[in-house]
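A.B. asks: coordinates for the following, if possible.
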Amino acid sequence: MSIASLTLRPATAADAPLIAAMHAASWQATYRHLLPAAFLDDEVDAERAAWWRARMEAPGGERRLVLIAELDETTPAGFVCVERQADSPWGVLLDNLHTLPAWQGIGVGKRLMCAAQDWARARGEAQLYLYVLEGNTPAIAFYERQGWQFSGAEPDRMGGVDITALRYVYPLDAA
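C.D. replies: Predicted coordinates for the structure are as follows:
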């Protein structure tokens, strides 16, 4: 399949299980060297399912965009979630950008990121920000190739372990 057959569609609450499954699969493939195997193998599926169910049913959907990328309108390839945060000094949060491993490198992530940027621009926003796990060098390299700039690090906790989340920003006038 090629990027020519890629479509982006808005997610609904009914898509929560699909988004959760893609999110878990992405973490299981990407975070193997960063998070405990027990969390990735035994807990992440249920944890992401509960998280996405609650998020997609939560009020405030007008402040967020969740898009699902599909190849040939049937094969899920990834998703993006971008959300306006109240009182954020860094702009709009690009909270999730995941391309399933089988579809990485063909432009899915870039298309999802551009859609998030367009959504934020249309709302008059000046900047996006995201967090990426320290040690996730492929994602860091991807963001830096797209023009994102490192702006700080924050301690966090994930899968029962302490981690460092690196914050990157993207000025929307940079496009």
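
A.B. asks: going by C-alpha atoms from here, please, whenever you check contacts or count neighbours.
C.D. replies: OK.

A.B. asks: what residues does the closest residue in space to residue 171 that isn't next to it in sequence make contact with?
C.D. replies: Leaving aside its chain neighbours, residue 171 sits nearest to residue 127 (4.4 Å; criterion: Cα to Cα, 6 or more residues apart in numbering). Residue 127 makes contact with 90-92, 120, 169-172, according to Cα atoms under 8 Å, 6 or more residues apart in numbering.

A.B. asks: Proceed likewise with the subsequent sequence, for comparison:
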Amino acid sequence: MKIRPADASDLQAITRIIAAAYHKYIERIGKPPGPMIDDYANHIRHHTVWVAETKRSVLGLIVLIPEHDHLALDNVAVDPAQHGQGVGRSLMTFAEQEAARRGYTELRLYTHEKMTENLAMYPALGWQETGRSEQAGYQRVFFRKAI
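C.D. replies: Now for the predicted structure:
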């Protein structure tokens, strides 16, 4: 598996993975999760999205947005058919390495409070919860990880 910057030819695969990964949360949240309404063509143009791929296909993606004092992990999604293969963990490791490469000492992310799988996974990966609040019409849980 290789992680590389996404390009315009990846947009269809990214869109497919986002739909597959987040569809199950629509009923739980009551509306499409934020990642389903994001503009991935814009992320590609601004070089903020990377894809994990094999020679055959894109397996997952990560969106990293530089902020003044941290690197924001805006989204990580894996094709559900690839769950359990280490793709998500590789993307999370890549985020840490990329933050360090850019000189950041902290990564931050948020998830929806009803994405309970994430609320268990992030602390298991060493992330610390820093707060909860409504943002952009979503009930979010915020996390940070020192690099």
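
A.B. asks: filter the contacts of residue 127 of the first structure by whether they're kept in the second structure.
C.D. replies: Retained contacts for the contacts of residue 127 of the first structure in the second structure, judged by both residues aligned by TM-score structural alignment, their matches' Cα atoms under 8 Å, are 91-92, 120, 169-172.

A.B. asks: restricted to strands, list these.
C.D. replies: Within those, residues falling in strands by DSSP state E are 92, 169-171.

A.B. asks: before we move on, back to that, ok, the contacts of residue 127 of the first structure vs residue 31 of the first structure, which is closest?
C.D. replies: Lowest distance from residue 31 of the first structure to those (Cα to Cα) belongs to residue 169, with 22.0 Å.

A.B. asks: show me what contacts whichever residue in the second structure pairs up with the closest one?
C.D. replies: Residue 169 of the first structure maps onto residue 144 in the second structure, with residues paired by TM-score structural alignment. Taking Cα under 8 Å, 6+ apart, we find residue 144 of the second structure in contact with 106-109, 127-130.

A.B. asks: look up how far residue 31 of the second structure lies from residue 144 of the second structure.
C.D. replies: Distance, residue 144 of the second structure to residue 31 of the second structure, using Cα to Cα, to the nearest Å: 26 Å.

A.B. asks: same question, residue 74 of the second structure
C.D. replies: Relative to residue 31 of the second structure, residue 74 of the second structure is positioned 19 Å away (Cα to Cα).

A.B. asks: more neighbours: the two, which one.
C.D. replies: Legend: neighbour count by other Cα atoms under 10 Å for residue 74 of the second structure and residue 31, higher for residue 74 (18 against 12).
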